[in-house]
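Visitor: Can you look at this prediction? I've put the sequence above it.
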Amino acid sequence: EFKAAKADRLPKFNLQGGWQKVNGSTDFYSYQAGISIPLFSGTERNRVQTAKINQQIATTQAEFTKSQLESTYLQAWETYKKWQRTWRLYEEESLPLAIEQREGALMAYKEGAVNYTGFTQMMRDAIQIEQDAMTALENYLTHSFEIQYFKN
């Protein structure tokens, strides 16, 4: 729009040619060449300025949107990395310990080393660790999909 408005302020060249038939004779040729120069084009000048301002607004909005998108991506990346580390910790350390805790609680209860209340407390703690691990896995996968969305 800016370029079109600016082009309207440039001089325009024209060239015309033709022949004319008079009383049966076709020997009459005419040629015209001209140039149109806009002299007092306040309206055109205003149109060019308006188009230039609109171009600057569009550029600024595009840059703002780009920076917002980059910021959102970086935030999503940091969240993804956090949940990845959390899930890896549960996967490599906490879940194996929770399984051992459940097996140990069951064995201790069967042998009479702990009462029912102690057994249920140990089982509840192990199950809570497993639930927390599943929550970490869910968040990790959710943010993994979000990162894939940004990359595509």
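Guide: Received, thanks.

Visitor: going forward, measure contacts and count neighbours with C-alpha atoms only.
Guide: Fine.

Visitor: which helix is the longest one in this protein?
Guide: In the chain, taking DSSP state H as the definition, the longest helix is helix 42-89.

Visitor: ok, structure two:
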Amino acid sequence: QLRLSQQPEVTKPISIAATDRFGQHSKIKRVMIYPNGEPKETAVQCFGSNLNELMDNAKLKWNLMQPIQALFDENGCVIERFDQLNRDQLICVSTTKTFITSSERQREIDIKANWTRTRNKYGDQATDIRVNSTLASAPQLA
């Protein structure tokens, strides 16, 4: 009869797959994402181990119909590499190549609404733009 202390020590080799999963897990970053033109307060968590995976997950989270073309930080700087991201960083995802703040987007909406109200109240001609230019003489070249 062998006792526990007399039994040979059995060691299991660590599988390569297990170490790969651990290595891959450490590369996954959690960031907070919000759509371009939306308030930062609408940001939700998103995970990814590279930029493409992060963009795919963001597209699914926000149910975007078009592919994400650019990632921006809070200041509107383009994020081109995964190592530019920090944990819990606030990221703007955009389906275009341009960054727009929520206040700029709201301003555009207000302009369109005013334009439409004016057309409804005064007719289509109220928003027609006419430019008249008359030159008394040819411009002088230096």
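Guide: That came through, no problem. Everything numeric here is computed off the predicted structure, so don't read it as measured data.

Visitor: care to give me the TM-score?
Guide: Once superposed, the chains reach a TM-score of 0.31 (TM-score structural alignment, normalised by the length of the second structure), with 72 aligned residues with a C-alpha RMSD of 4.3 Å.

Visitor: what's the longest helix of the first structure packed up against?
Guide: Secondary-structure packing of helix 42-89 of the first structure (3 or more C-alpha pairs under 8 Å, 6 or more residues apart in numbering; DSSP states H and E): helix 2-7, helix 116-151.

Visitor: winner for burial among those helices?
Guide: helix 116-151 (a mean of 16; mean count of other C-alpha atoms under 10 Å).

Visitor: Run the angle between that helix and helix 42-89 for me.
Guide: 150 degrees (axes from the mean of the first three to the mean of the last three C-alpha atoms, to 10 degrees).

Visitor: Three-state assignment for residue 118 of the second structure, please.
Guide: Under DSSP: H, G, I helix; E, B strand; the rest coil, residue 118 of the second structure falls in the helix class.

Visitor: Give me the neighbour count for it.
Guide: Using other C-alpha atoms under 10 Å, residue 118 of the second structure has 15 other residues around it.

Visitor: Just the buried residues of the helix or strand encompassing residue 107 of the first structure, please?
Guide: Element membership of residue 107 of the first structure [criterion: DSSP states H and E] is helix 95-111. By neighbour count on 16 or more other C-alpha atoms under 10 Å, the buried set for helix 95-111 of the first structure is 95, 98-99, 101-102, 105-106, 109.

Visitor: nearest to residue 85 of the first structure, of these?
Guide: residue 95 (14.2 Å; C-alpha to C-alpha).

Visitor: If you drop the residues flanking it in sequence, what lies closest to the closest one?
Guide: Using C-alpha to C-alpha, 6 or more residues apart in numbering and skipping residues adjacent in sequence, the residue nearest residue 95 of the first structure is residue 130, 6.3 Å away.

Visitor: thought the one you found was touching residue 97?
Guide: No. The pair residue 130 of the first structure / residue 97 is not scored as a contact, 10.0 Å apart, by C-alpha atoms under 8 Å.

Visitor: that older thread, distance from the longest helix of the first structure to the middle of the chain?
Guide: Distance, stretch centre to chain centre, for helix 42-89 of the first structure: 8 Å (C-alpha atoms, centre = their mean, to the nearest Å).

Visitor: quick one: it to helix 95-111, angle?
Guide: On the basis of the same axes, to 10 degrees, helix 42-89 of the first structure is oriented at 40 degrees to helix 95-111.
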